[in-house]
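In: task: produce atomic coordinates for the following.
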Amino acid sequence: MFLVLTRVLLWLLVLVIFFYLFFRIVPKAYFTFLGGLLLAVFVVLLFVDPTDRTATTAWAILSLPFRPLGIVWLLLAQGLRGWKAGVISRSAQNELRSAFVLLWLFSTPFLWQWMYHNSIEPQISRLARITQEQTSETLVLLAHNTVEPQVEGRSQLQLGDRGNLLLYANQLYQQGSITRIIVSGGERLEFPTPDTQTDNPARSTNEADLAVELLSRLGVPRTSILVDRTSPNLRRSVLGVRQVLAENNIAPPVLLVSRALSMYRSASSFVQAGIAVIPRPTDYVAFIDPDQMRDPVFTLESIIPSYQGLALATQLTDEYLLTIYYFLRGWLSPTELTCIECQLNAASPHSTFSEPLLATDGFPQ
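Out: As a prediction, the model looks like this:
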């Protein structure tokens, strides 16, 4: 009951914030019945099929007021509305100043490096150390954004933004305890659609196929790889991997390879679906020593605005927004997140963990 009430209250809060911003920014003259109907269609599409191209566009629009660049853009738009006949109103001046200050803060690398050091990644780093002795014969690789298509003009397979996940999965396999890798991915909406069908995996636009091709070139036998080709996002991967496990009579737990920033959401989503996992995070942003939590080194360059700072701010914000979205959809719950916290609080030099850190029945007592 408490979980349902929390989700309902959070839904109401999100809707109030969104409609407040919508009515404040959009002139009433343009807010017609047709515009409202179009907005309602976007919301419905967003929650019916999150992988639909229209729904993806709707998410980009609906989340704009909550993202760093979107906040700055909306303040600038509001400020420009107050500029009439060469005169800027006082409220518009304040909005333009606020946009300038926020853009500087959002683009400051040191601020967001500090946020990474003191938010999610330190806890995930400690989890990785606590569970380093646990293992499984099955590894799940979330191949989203790990590869780029081999289109015309490219003679090689290219790693994507999260290409480190492929390298880490291969490293774990080569250590010898893993007998199979489940690669989960799908068609990326922004990938170009090939004109003709081809049997060459390197020419595929499916992330799972491209990841399998790269893993095989790194030395992983194709007979040791199971593929889920229908999962372009985390939610689909959870359902796809669960089906692969059932079809091949593979029992959890599984090693889960995901980037450190999204490991909370990834692990909790798998646990919510009944799949016990042992987290294997990589692709860290922060330079973390779990025993000595030190803040990042301050330098003059670290406070100069740059696109790296804005990228860090956007990644962290997107992860928080997606975590809220997954919670609202019922795809994860605070129980699993609390489970991680309890494990961390219970960890000590004399503690031993013989069970998966995340399991469907909570954490080991």
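In: can we go C-alpha only for contacts and neighbour counts from here?
Out: OK.
In: what helices and strands are in contact with the helix or strand hosting residue 16?
Out: Element membership for residue 16 (DSSP states H and E) is helix 2-25. Secondary structure elements in contact with helix 2-25, counted by 3 or more CA pairs under 8 Å, 6 or more residues apart in numbering; DSSP states H and E, are helix 307-329.
In: could you pull out the helices in the stretch 101-250 of the chain for me?
Out: Assigned by DSSP state H, counting those that start in this stretch, the helices in the stretch 101-250 of the chain fall at 109-117, 121-130, 164-174, 207-218, 234-247.
In: the helix holding residue 16 to helix 307-329, inter-axis angle?
Out: Computed by axes from the mean of the first three to the mean of the last three CA atoms, to 10 degrees, the angle separating helix 2-25 from helix 307-329 equals 130 degrees.
In: buried stuff in helix 2-25?
Out: Of the residues in helix 2-25, those scored as buried under the neighbour-count criterion (16 or more other CA atoms under 10 Å) are 7, 18.
In: residues in contact with that helix?
Out: Under the criterion CA atoms under 8 Å, 6 or more residues apart in numbering, residues 62, 65, 74, 78, 327-328, 333 lie in contact with helix 2-25.
In: one more, please, to line up against the first structure:
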Amino acid sequence: MLVLLTRVLLWATLGLLIWYILTKIIPQKYLTWFGGVVVLTLIIASFADPNDETIGTIWRLISMPLTPLGATVLLLGSSISDGIEKVKGRQVVAALAILLVTSLPIFSRYIVSRSELEVQRAFTARAEQCAEVCPASVIGGQLNRAGAIVVLGSDAGDAKESVAFQSSTDQAYNSNLVPRLIYASQLYGDARQAGADPFVIVTADPGGESEASEAKRRNMRTVLLNNGVPERAIAFESTGLNVHSTARQVDGFLQDRQVLPALSNRDEPTDARILLVAPAMTMTRSALTFEEMGMQVIAKPTDFYSVNTWSGGDTFSRLPDIIPSVDALQLTSRYWDEVLTSTYYFLRGWLPGFDFGWNPNIEV
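Out: Okay, here's the model as predicted:
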């Protein structure tokens, strides 16, 4: 009941906040047009995809003013709403401040490092606890109980861009996925040595039966085969609309293969573990989503963006840290998008509670 009440209050608070921002930035005569665009988008999205993504599409639209780029664009647009000759200085200053701060490398690395440090601390704390109290069969992340190694692709929040992978077909797909596939192969080898025989499930499958889709699956399979994963252990699940739909697909696959029992018959101490390979920035949301659906997760984060929050060396070598850059703005935007997405997941009931911190029940 408390969680439900929190969701209702949060929905109301966000709605009022967004409406307040819009009424202050967008002239009243344009709000009617904005409402029409929202309704039209809702109708189009419901026909294009009648599943869960309809609400997700609208969420991205209405939360745009809360993003660094969206806030900057709206503020600049508001500053010239009365004409170029009557520019509103306060809105320009506010837009410039948002753009300047969010594009500073030192700022972007700081906020991202705090998020990723939580995952690193979880590794250290879990290792220390396990060294003292865990039986010998558990030390090492319970790899002997691994039922599947799930590699998340674009459903984990990757950028849409991709680069060509050097193969016989020279097909292009997200290059961020290659290190995850190699890491999953290493985890498979470790799990086999520990006595487990897990599937390696790649959720970056584009889906469909086209020649391009088949070529991408073939390239991903080649990476796994070249790194020691046998053909029988490789499986592909089409990338879901989001991590929640992906987790549902993975759960169905594992039940069909009798790796996991039906949800009503699951027992946490004895159930097979799911090794989840995903970016560190999105690992908390991804792991909690799988956990909320009744799967026991062993988190294996990758793609750490932050190593140090400040460059070493003399003052001159640190100068780039305080010079705005497009890369820093992109990193800040990705972090903030993860915050908004986590909020959205909570509002949809896809997270177990209003706590975006690390869940101690998730194994690392």
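In: what's the following helix or strand after the helix holding residue 16 of structure 1?
Out: Going C-terminal from helix 2-25 of structure 1, and assigning secondary structure by DSSP H and E, you next hit helix 33-48.
In: just to revisit the earlier point, just the contacts of helix 2-25 of structure 1 now: which is nearest residue 270 of structure 1?
Out: Among those, residue 333 lies closest to residue 270 of structure 1 (CA to CA), at 11.1 Å.
In: what residue of structure 2 matches up with the closest one?
Out: Alignment of residue 333 of structure 1 against structure 2 is given by TM-score structural alignment, with residue 352 as its counterpart.
In: mind listing what that match touches?
Out: 288-289, 292, 346.
In: work out for me the element it sits within.
Out: Assigned by DSSP H and E, residue 352 of structure 2 falls outside every helix and strand.
In: also residue 77 of structure 2?
Out: Secondary-structure assignment from DSSP H and E places residue 77 of structure 2 in helix 68-79.
In: name the helices or strands packed onto that helix?
Out: By contact count (3+ CA pairs under 8 Å, 6+ apart), the secondary structure elements abutting helix 68-79 of structure 2 are helix 2-25, helix 89-102.
In: where does that helix end up in structure 1?
Out: Going by TM-score structural alignment, helix 68-79 of structure 2 lines up with residues 68-79 of structure 1.
In: what does residue 188 of structure 2 align to in structure 1?
Out: For residue 188 of structure 2, the equivalent position in structure 1 is taken to be residue 173, counting by TM-score structural alignment.
In: I'd like to know how many residues surround its match.
Out: 20 (other CA atoms under 10 Å).
In: check contacts around it.
Out: Applying CA under 8 Å, 6+ apart, we find residue 173 of structure 1 in contact with 179, 181, 220.
In: aligned against structure 1, show me the partner of residue 112 of structure 2.
Out: Under the alignment (TM-score structural alignment), residue 112 of structure 2 maps onto residue 116.
In: not counting sequence-adjacent ones, nearest residue to its match?
Out: Among residues not flanking residue 116 of structure 1 along the chain, residue 286 sits closest, at 5.8 Å (CA to CA, 6 or more residues apart in numbering).
In: before we move on, back to that, got the contacts of helix 2-25 of structure 1 as JSON lines, with distance to residue 8 of structure 1 columns?
Out: Compiled in JSON lines, the contacts of helix 2-25 of structure 1 are given as follows (distance: CA to CA, whole Å):
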{"residue": "62", "distance to residue 8 of structure 1": "19"}
{"residue": "65", "distance to residue 8 of structure 1": "21"}
{"residue": "74", "distance to residue 8 of structure 1": "28"}
{"residue": "78", "distance to residue 8 of structure 1": "31"}
{"residue": "327", "distance to residue 8 of structure 1": "11"}
{"residue": "328", "distance to residue 8 of structure 1": "8"}
{"residue": "333", "distance to residue 8 of structure 1": "13"}
